[in-house]
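# give me coordinates for this.
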Amino acid sequence: MALQDTIWERFLSPIVRFFINEDELRRYADSIDWQKESDRFRRPDVTIPTYYSQQNFHGIEGGYLNSGAAVTYDPVTQYVLPPNETLVRQGLLDRIRVKPRRILDLGCGTGSTTLMLKQAFPQAEVIGLDLSPYMLVRAEDKAKKTGLNIQWQHGNAEHTGFPDASFDLVTASLLFHETPPAVTQAILLECFRLLTVGGEVLILDGSQKTLRNLDWLNNIFEEPYIRDFAAGSVDAWMGKAGFEAVQTDEIWGIHQVTRGVKPLMQETGDRRQETGEDALLGEWIPAPGY
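Next up, the predicted model:
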C-alpha cells in the first residue's frame, strides 16, 4: 500500500499516528489471513468500477482494495469526524422515522454505522454491502466481537442485485463524497428501486455548504470527487431519483444527513400514477411516520 506525497501524509497523518497504537494494529493485521478471508466475500460477478479501482482515496494508492485500508480506517476515522465519530453517525439514526424490518447499508466499509443500525433495530434483518472485500473482513470481525448478527455482502451500490421493494430502509454513510456525480445519481435510483413504498433513504456525509465555503478542506483530505460533491445538492439528486419529503439537516456545521421517502405515487410523464405495487397495497399501507 504505497503512500502518496500529499498534504494529509505530510502534515496530518503524523499527528493522527501519534494517537494510534501502531504495534496493536500490526498485531491485528498479522493475525488475519487476508487473502483467505477476503476470498470468502469476493464475488466473481462483481466488477470493480474504474472510478473506485484507479483512484487514490485519502492519498493511499489503491484506495480501499487492500488490507491496510481495512486495518487503519477505524482508528483514523475517529479523528477526522469531529466532534465525535459515534455522535456523527448517530445523527443518521436519529432521523429514521420508519420501523424497518429489513435494512441495507450501502458502502458499509468496516461496518461502523451498520453495527449501530443493528443495535438500534435488533429485530430487523441488516445487510452491509461494500465493494472492498477487505473492509468486509474487518466489518464481520467487529460484528462477531459484539455478538451482532449482520449479513455482509460484496457488491456495487449502483446495481446491488436485490429484488425490487425489498427494503424498508436504505442508508449510506460517508459514501457520496467518494463517488462521481453520475454514480451518485445511479445509486439513488437503485435506492428508490430497492425501497418499499413509504420506505426511507438516509445519507450521511460532509456538509456540502461547508465544503463549498471552506475549499481548503478539500485539499486536506484529497478525495478525487469531493469538489463535485461539494458543488452539488443531495436534495436535488434525491428529488431527481423520485424521492419526496426530502430534507437535509446540518450536524455540528460540518456534516449533513439527508432523508427522503419513496412516495405512494410516482411521476409518469406529465401526470402522477400509482405503481402496480401501490395500486394493490395503497388502501392498507399506513402513511409513513414523517
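
# C-alpha only now, for contacts and for neighbours.
Noted.

# tell me the first helix or strand C-terminal of the one helix or strand residue 212 maps to.
Using DSSP states H and E, residue 212 maps to helix 208-213. Sequence order places helix 216-221 as the next helix or strand after helix 208-213, per DSSP H and E.

# show me what that following helix is packed up against.
Helices and strands touching helix 216-221, by 3 or more CA pairs under 8 Å, 6 or more residues apart in numbering; DSSP states H and E, are helix 7.

# so what's the residue count around the closest residue to residue 175 other than its chain neighbours?
Nearest residue to residue 175, sequence neighbours excluded (CA to CA, 6 or more residues apart in numbering): residue 107, at 6.1 Å. By the measure other CA atoms under 10 Å, the count of residues near residue 107 is 24.

# same thing with residue 22?
Around residue 22 there are 13 residues (other CA under 10 Å).

# residues touching the residue nearest to residue 175, list them.
By CA atoms under 8 Å, 6 or more residues apart in numbering, residue 107 lies in contact with 128, 129, 130, 131, 157, 172, 173, 175.

# give the buried subset of these as a PyMOL selection command.
Of the contacts of residue 107, the buried ones go into a single PyMOL selection, burial set by 16 or more other CA atoms under 10 Å:
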select buried, resi 128+129+130+131+157+172+173+175
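
# from the contacts of residue 107, which single one is nearest residue 201?
residue 172 (8.2 Å; CA to CA).

# are we agreed that that closest one is in a helix?
No: counting by DSSP: H, G, I helix; E, B strand; the rest coil, residue 172 is not found in a helix; it is strand.

# OK, contacts around it?
By CA under 8 Å, 6+ apart, the neighbours of residue 172 are 105, 106, 107, 108, 202, 203, 204.

# try residue 170
103, 104, 105, 106, 191, 195, 200, 201, 202.

# here is the second sequence; please produce its structure so I can put it next to the first one:
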Amino acid sequence: MDSKLGHGLDLVKTQDQIYKEKFVSSLRAYVLNDLASDMRQDFEKNVACENDFLDGFEVHKAMKGREIFSRYSSIRCAAQEMVWGSVIDEVNDNIEFLEAQVKSYSNQAEGSLVLDPDFEFPKYYTSLDVHLMPGNYEGRVKGANSLSGAVYDNGFNVFAFGAMGKQFNDIGMSMANCVRLKFPDLLPEVIVDVGCTIGHNTLPWKETFPSAEVYGLDLAGPCLQYAHARAEAMNIKAHFRQASAQELPFDDESVDIVFSSMFLHEMPVKEIRKFMDEAFRVLKKGGVMFHMELPPNDSLTPYDAFYLDWDSYYNNEPFYKTFRDLGYRDLCSTAGFQEKSFFESVMPRFTYVSEDVFEAAVSADASFDENTGRLSDSIQWYGFGSRKD
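As a prediction, the model looks like this:
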C-alpha cells in the first residue's frame, strides 16, 4: 500500500506511522488471503466430508468450534481495530492543517455542500460503531470529532490493502462503467449516490458521465465536509447533502441514476424498503437503480455464505445477514419496479483489467464463485438493480 492518498488532504506522517499502517495493511491481507484459504481447506478436509450443510448458518455452527476459525476471527477482529488505531493519531497530529485545507477548498468550491444543523439521526445509526470504527462515521473521537472523514479515508487505505484501486474508487468505477455498458441509451443528467461517506465511489460517476450533476448523500456531516473538500482537491465537481435515504431530497421523477455501495446492509429491513420506495419515486422513467453489495446468500454455496456473513457477527454490522437472506429481486419489485427489469452483474475490477475483459463480464449472465464479493486479491464485484419502465 502507498501511505499517500494522492490529493490535497494528504497528511504529514512520521516513518513510524507509515510503518504501522503498512504492518496493519499487510496483516489484513494475510488474514483475508492466506488465513482465509487455510480455513477453507480445513472445512473441506475435516468438516464438509462429515456433514451435509443446508446454509451458511449451519456452517457457522460447525466452524465455531474449530481452532482455525477462532484464530482467523481473533486476528481479523484485532486487525480491524488496528486499522483505525493506526490512523487516528495521524489525524490528530494534522488537525490544524486539515481544518485549514477543508476551509480553503470550501471557499473555492465548484461543487456544493449542504448540512442540516437540526438533522435527526435514526437510532439504528447512533447505537453502534459500524466496522468497529471508533465514534462511527460521526467521529466522537477525542481531537478528531470534526475530521472523521480523514480517519475514514486514511483508515480505508489501510483496510483495502491495495485491492480497491489507486483512489480506492474501483467499486464506483466498476459500477458506473457497468451501467454505461449495459444501458448505452441512458444519458444521465442527475446521478445520486446514497450513503456516500467521503465520496470514494461518488466521484467515479462524474468521471464516467462528466455532463451529469452528481450528488452524494449521507447522514454524517463530518464525512460530507471532508468529501466535499476531497472532491475539490481532486478538481472534480460534485454536490454533497446531509440527508436520509428514507427521505431523498429530490422531486418525483427527477433523477436518472440512484446508486449505493455497501450501504443497504447497514440498515434494518424496513429502512431498506423505505429507501427502495424513495428510489422508485425520484427516478425518471428509464432511470436506473443500482446497488453494489455482497451477493445474496441463496446464490452461494453454504460455505461462501458463511464466510461473507462473518461481518454480521463480529464486525458490528448486525443487519448484514438479514439483508443478504432477502430476495433482491423481490426488494426491487415490491418497490414498484417490474420484475422483468431486474438485473444483476458480477464483474472484475474495472481499473485492473482491459475494457474488453470488463465488457465481456458485464454482458454475461451473473455467475458466482468464492471470489464474488470477497475482499481479496481476486475479488469480483457484485451489483443488482432495476430500470424504471
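
# where does the TM-score land?
Here the TM-score for the pair of chains, by TM-score structural alignment, normalised by the length of the first structure, is 0.77; 255 aligned residues with a CA RMSD of 3.0 Å.

# flag every buried residue along the helix holding residue 212 of the first structure.
Result for helix 208-213 of the first structure [16+ other CA under 10 Å]: buried residues 208, 209, 210, 211, 212.

# now swap in stretch 116-132 of the second structure and tell me
Buried residues in stretch 116-132 of the second structure (16+ other CA under 10 Å): 125, 128, 129, 130, 131, 132.

# how about stretch 57-74 of the first structure?
Applying 16+ other CA under 10 Å to stretch 57-74 of the first structure flags 57-71, 74 as buried.

# which of the residues you listed fall in helices?
Judged by DSSP state H, these include 67, 68, 69, 70, 71, 74 as members of helices.

# strands of the first structure, start to end?
102-106, 125-130, 151-154, 167-173, 195-206, 244-251, 255-261, 265-268, 271-274 (DSSP state E).

# can you redo those as JSON lines with distance to residue 21 of the first structure?
Formatted as JSON lines, those follow (distance: least, CA to CA, whole Å):
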{"stretch": "strand 102-106", "distance to residue 21 of the first structure": "29"}
{"stretch": "strand 125-130", "distance to residue 21 of the first structure": "27"}
{"stretch": "strand 151-154", "distance to residue 21 of the first structure": "27"}
{"stretch": "strand 167-173", "distance to residue 21 of the first structure": "26"}
{"stretch": "strand 195-206", "distance to residue 21 of the first structure": "27"}
{"stretch": "strand 244-251", "distance to residue 21 of the first structure": "29"}
{"stretch": "strand 255-261", "distance to residue 21 of the first structure": "27"}
{"stretch": "strand 265-268", "distance to residue 21 of the first structure": "52"}
{"stretch": "strand 271-274", "distance to residue 21 of the first structure": "56"}
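
# among the ones you listed, which is nearest residue 35 of the first structure?
Closest among these, using CA to CA: strand 151-154, at 14.7 Å.

# any idea how far residue 259 of the second structure is from residue 289 of the second structure?
6 Å (CA to CA, to the nearest Å).

# aligned counterpart of the residue nearest to residue 175 of the first structure in the second structure, please.
Counting by TM-score structural alignment, residue 107 of the first structure lines up with residue 195 in the second structure.

# for its match, give its distance to residue 248 of the second structure.
11 Å.

# just residue 314 of the second structure next, same as before
From residue 314 of the second structure to residue 248 of the second structure the distance is 31 Å (CA to CA).

# likewise for residue 57 of the second structure?
35 Å.

# for the contacts of residue 172 of the first structure, which one is nearest residue 118 of the first structure?
Of the contacts of residue 172 of the first structure, the one sitting nearest to residue 118 of the first structure (CA to CA) turns out to be residue 105, at 10.5 Å.

# just checking, that closest one touches residue 127?
Yes: using CA atoms under 8 Å, residue 105 of the first structure is in contact with residue 127, at 6.2 Å.

# neighbour-wise, which of the two wins?
Applying other CA under 10 Å to residue 105 of the first structure and residue 127 shows that residue 105 carries more neighbours, namely 25 against 22.

# next, the distance between the ends of stretch 228-247 of the first structure.
20 Å.

# again with stretch 83-98 of the first structure
End-to-end for stretch 83-98 of the first structure, by CA to CA: 27 Å.

# ok, stretch 106-121 of the second structure next?
OK, stretch 106-121 of the second structure end separation, CA to CA: 25 Å.

# now do that stretch: distance to the chain's middle.
Stretch 106-121 of the second structure sits 22 Å away from the centroid of its parent chain (CA atoms, centre = their mean, to the nearest Å).

# state the distance from residue 151 of the first structure to residue 240 of the first structure.
For residue 151 of the first structure, the distance to residue 240 of the first structure - CA to CA - is 30 Å.

# neighbour-wise, which of these two wins?
Ranked by neighbour count (other CA under 10 Å), residue 151 of the first structure and residue 240 place residue 151 first, with 16 against 13.

# list the contacts of residue 203 of the first structure.
Counted by CA under 8 Å, 6+ apart, residue 203 of the first structure has contacts 92, 171, 172, 173, 174, 257, 258, 259.

# what's it aligned with over in the second structure?
Checking TM-score structural alignment: residue 203 of the first structure goes with residue 291.

# go on, residue 134 of the first structure?
Residue 134 of the first structure maps onto residue 222 in the second structure, by TM-score structural alignment.

# for residue 253 of the first structure, same thing?
Checking TM-score structural alignment: residue 253 of the first structure goes with residue 372.

# can you pull the contacts of the one residue sitting closest to the centre of the second structure?
Among the residues of the second structure, the one closest to the centroid is residue 262, at 3.6 Å (CA atoms, centre = their mean). Residue 262 of the second structure sits next to 291, 292, 293, 294 when contact means CA under 8 Å, 6+ apart.
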